[in-house]
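Participant: need a 3D model of the following:
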Amino acid sequence: MYDMATRKRALALVAQGRSLNSVSKETGPSRAAIRSWQTRVEPLDGRARPCPRCGDTATEVEHPCAYSYLLGLYLGDGCISSFKRGVYSLRIACADAWPGLIDACAEAVRIARPANKVFRVQGQGCQYVTAFSKHWPCFFPQHGPGKKHERRIALEPWQREIVDTHPWEFVRGLIHSDGCRITNWTTRLVGGERRRYEYPRYFFINLSADILGLFTGALDQVGVEWKQPNSRNISVARRASVALMDAHVGPKY
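Facilitator: Sure thing, here's the model as predicted:
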């Protein structure tokens, strides 16, 4: 009776913590129908592809470059929520202003768990890129109760190895989530005439001191000079460092 797009949207809204009643009113299907889709829609836990991080059988992540980017996105604007029957939803908020970023985020999620469907749910001024899996806490052991800036955030050794091997993708994910490239300007008096000068710079803003430390550690590794104007802000303004960032990260798109 309902097409797959309606089913996917309903499940994605439930994954955001919405009640079955409110989702039913917004999308049309009954609560019973939505409840049945939670088990009848295509496998949510990626059974066709075993988790590479589970238990004693843990192996390397299949696509570490894409994972490094996704890790940056998750640490900036992502969260993991418990769903039902041991299934979790990964949700990453992406601003509507950057459609290319939304596509890149969805692709990174798809690469991480290729057997799982990736949903895009429209919010106010943003889209939530969402996917279900039993194994998101395996991929992101930083998951835990409360806000990220209120608890310790540290990389596991296997994550540290990936970030050290693919630092630019990690930096790019963090900038795409909680960073920006802007153009500043100032004036100088030259020959009695005041002239305006413009110069680009990058900012990264996050409330977590641990995440700021992971960002600046990656910048140090790739040779980017940075400053910390305040407790939650990292600035990259030196010309050579901005050029490096432009070559490997660039503005959001």
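
Participant: from here on, just use CA atoms for contacts and neighbour counts.
Facilitator: Fine.

Participant: the residue most central in space within the chain is in what secondary structure piece?
Facilitator: Central residue of the chain (C-alpha atoms, centre = their mean): Leu73, 2.2 Å from the mean position. Applying DSSP states H and E as the criterion places Leu73 in helix 64-77.

Participant: what's the answer for Ile234, then?
Facilitator: Judged by DSSP H and E, Ile234 forms part of strand 233-236.

Participant: ok, then the element right after that strand?
Facilitator: Trace forward from strand 233-236 with DSSP H and E and the next one is helix 239-248.

Participant: that following helix - contacts with which helices or strands?
Facilitator: strand 193-205 (3 or more C-alpha pairs under 8 Å, 6 or more residues apart in numbering; DSSP states H and E).

Participant: now for the helix or strand following the strand it packs on, which elements pack on it?
Facilitator: Using DSSP H and E, the helix or strand that follows strand 193-205 towards the C-terminus is helix 209-222. Helices and strands touching helix 209-222, as assessed by 3+ C-alpha pairs under 8 Å, 6+ apart, comprise helix 157-165, helix 167-178.

Participant: what about the helix holding Leu73, distance to the chain center?
Facilitator: Distance of helix 64-77 from its chain centroid, counting by C-alpha atoms, centre = their mean, to the nearest Å, is 6 Å.

Participant: so what touches it?
Facilitator: For helix 64-77, the external contacting residues (C-alpha atoms under 8 Å, 6 or more residues apart in numbering) are 61, 92-94, 105, 108-109, 111-112, 140, 162-163, 166-167, 169-178, 206, 211.

Participant: let's see this one next to it:
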Amino acid sequence: MHPPQMRAQARALRARGHNIHAVARTLSLPYATVWHWCVDRPEPVKRGTELRCFRCRSDVENPTDPAAYAYLLGLYLGDGHLAVSPKVPVLRIACTATYPDLIDACEAAMLAVLAARVQRITKQGCVSVESSGVHWPCLLPQHGPGKKHERPIVLADWQRPIIEQHPGDFLRGLFHSDGCRIANRVTTRGRHYIYPRYMFVNESADIMRLCQWSLDLLGVAWRMNRRNSLSVARRGAVATLDRHVGPKS
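Facilitator: Coordinates of the predicted model:
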């Protein structure tokens, strides 16, 4: 069997304009073999998503839009699902139908990161924003069988620097999926107070730790008010999240 390097060399010569006879003569190969490599089974043309998948390109180290990637990763960890089938993987993120801006932001992030086309499927109480793409598993290595809280969720080595540089965008994705900004009402000594508070609820201890880590990166004070629930209530901390996250809309 001929090594892959020889096949690649034959295709390279053919691409530079040499005919099949010349390539076969240069490489001392049978005409039929060169014809099969260069004509019958030419090198597959890289499609759009492959060219945009920075994990599959040797000349690109980071996503073109790392902020969009951090946001999309947060959305995926919250309300996303990557269906990997024998055909083409499909990324689905469920967005509450009452937040049209969130749906637009989710679609924009998919298009910025990888997708060539995004579709919206209306379901009971939500809109599923979906994109098919062979390379979604490359960019979302946290996918796997079963529910997220029943399997380990750990960032890959190449993902951590992206989140470290864009913790606010990552948190925006987390809070836009499994979080909220609410008006907290408190009565003290007969006086009523209303102040904003952010809440994040997730059953996965690993995802909760990623949220805590990202808040720490921004210097945002937080506390766990339940096993699966995180609260950000201090005035300065809320103000910081308002700059990076903001309420859903």
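
Participant: comparing the strand holding Ile234 of structure 1 with structure 2, how large is the average distance?
Facilitator: Overlaying structure 2 shows strand 233-236 of structure 1 at a mean distance of 0.4 Å from the equivalent residues (mean C-alpha distance after the TM-score superposition for structure 1).

Participant: map Asn233 of structure 1 onto structure 2.
Facilitator: Here Asn233 of structure 1 is matched to Ser229 in structure 2, going by TM-score structural alignment.

Participant: ok, Leu219 of structure 1 next?
Facilitator: In structure 2, Leu219 of structure 1 lands on Leu215 (TM-score structural alignment).

Participant: strands of the stretch 1-150 of structure 1, residue ranges please.
Facilitator: Taking DSSP state E, counting those that start in this stretch, the strands of the stretch 1-150 of structure 1 run over residues 78-82, 88-95, 118-122, 126-133.

Participant: how big is the offset of the third one relative to structure 2?
Facilitator: After superposition onto structure 2, the mean distance of strand 118-122 of structure 1 to its aligned counterpart is 0.3 Å, using mean C-alpha distance after the TM-score superposition for structure 1.

Participant: what does the last one give?
Facilitator: Following superposition, strand 126-133 of structure 1 is found to deviate from structure 2 by 0.3 Å on average (mean C-alpha distance after the TM-score superposition for structure 1).

Participant: what's the answer for the first one, then?
Facilitator: For strand 78-82 of structure 1, the mean distance to aligned residues of structure 2 following superposition is 0.8 Å (mean C-alpha distance after the TM-score superposition for structure 1).

Participant: would you mind giving the residues in structure 2 matched to that strand?
Facilitator: With TM-score structural alignment as the criterion, strand 78-82 of structure 1 aligns to 80-84.

Participant: can you give me the buried ones in the matching stretch?
Facilitator: By 16 or more other C-alpha atoms under 10 Å, the buried positions in stretch 80-84 of structure 2 come out as 80-84.

Participant: ditto for stretch 126-143 of structure 1
Facilitator: 126-137, 139-140, 142-143.

Participant: same thing with stretch 233-253 of structure 1?
Facilitator: Quick answer for stretch 233-253 of structure 1 (16+ other C-alpha under 10 Å): 233-238, 241-243, 245, 249-250, 252.

Participant: dump the residues you listed to CSV, plus distance to Trp158 of structure 1.
Facilitator: Output for those, formatted as CSV (distance: C-alpha to C-alpha, whole Å):
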residue, distance to Trp158 of structure 1
Asn233, 27
Ile234, 26
Ser235, 28
Val236, 28
Ala237, 32
Arg238, 32
Ser241, 28
Val242, 29
Ala243, 30
Met245, 25
Val249, 24
Gly250, 27
Lys252, 28
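
Participant: just the residues you listed now: which is nearest Arg40 of structure 1?
Facilitator: Lys252 (37.6 Å; C-alpha to C-alpha).

Participant: tell me the counterpart of the closest one in structure 2.
Facilitator: Using TM-score structural alignment, Lys252 of structure 1 sits opposite Lys248 in structure 2.

Participant: my read: its match touches Cys180, true?
Facilitator: Yes - Lys248 of structure 2 lies in contact with Cys180 (C-alpha atoms under 8 Å); the separation is 7.1 Å.

Participant: tell me how many other residues crowd the closest residue to the match of Asn233 of structure 1 other than its chain neighbours.
Facilitator: Excluding the flanking residues, the one nearest Ser229 of structure 2 by C-alpha to C-alpha, 6 or more residues apart in numbering is Val201, at 4.4 Å. Residues lying near Val201 of structure 2 (other C-alpha atoms under 10 Å) number 21.

Participant: what does Val201 of structure 2 align to in structure 1?
Facilitator: Match for Val201 of structure 2 (TM-score structural alignment): Ile205.

Participant: I'd say that match and Ile234 touch.
Facilitator: Yes - if you go by C-alpha under 8 Å, Ile205 of structure 1 and Ile234 touch, sitting 6.4 Å apart.

Participant: shared neighbours of those two, anything?
Facilitator: In contact with both Ile205 of structure 1 and Ile234: Leu212, using C-alpha under 8 Å, 6+ apart.

Participant: do you have the helices of the stretch 1-150 of structure 1 handy? List them.
Facilitator: With DSSP state H, counting those that start in this stretch as the definition, the stretch 1-150 of structure 1 shows helices at residue ranges 4-15, 20-27, 31-40, 64-77, 99-112, 136-139.

Participant: and those helices, which is most packed in?
Facilitator: helix 64-77 (a mean of 24; mean count of other C-alpha atoms under 10 Å).

Participant: could you check the angle strand 78-82 makes with that helix?
Facilitator: 80 degrees (axes from the mean of the first three to the mean of the last three C-alpha atoms, to 10 degrees).

Participant: okay, the strands of the stretch 1-150 of structure 1 in a markdown table with distance to Arg40 of structure 1 next?
Facilitator: Conversion of the strands of the stretch 1-150 of structure 1 to a markdown table gives the following (distance: least, C-alpha to C-alpha, whole Å):
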| stretch | distance to Arg40 of structure 1 |
| --- | --- |
| strand 78-82 | 19 |
| strand 88-95 | 16 |
| strand 118-122 | 16 |
| strand 126-133 | 14 |
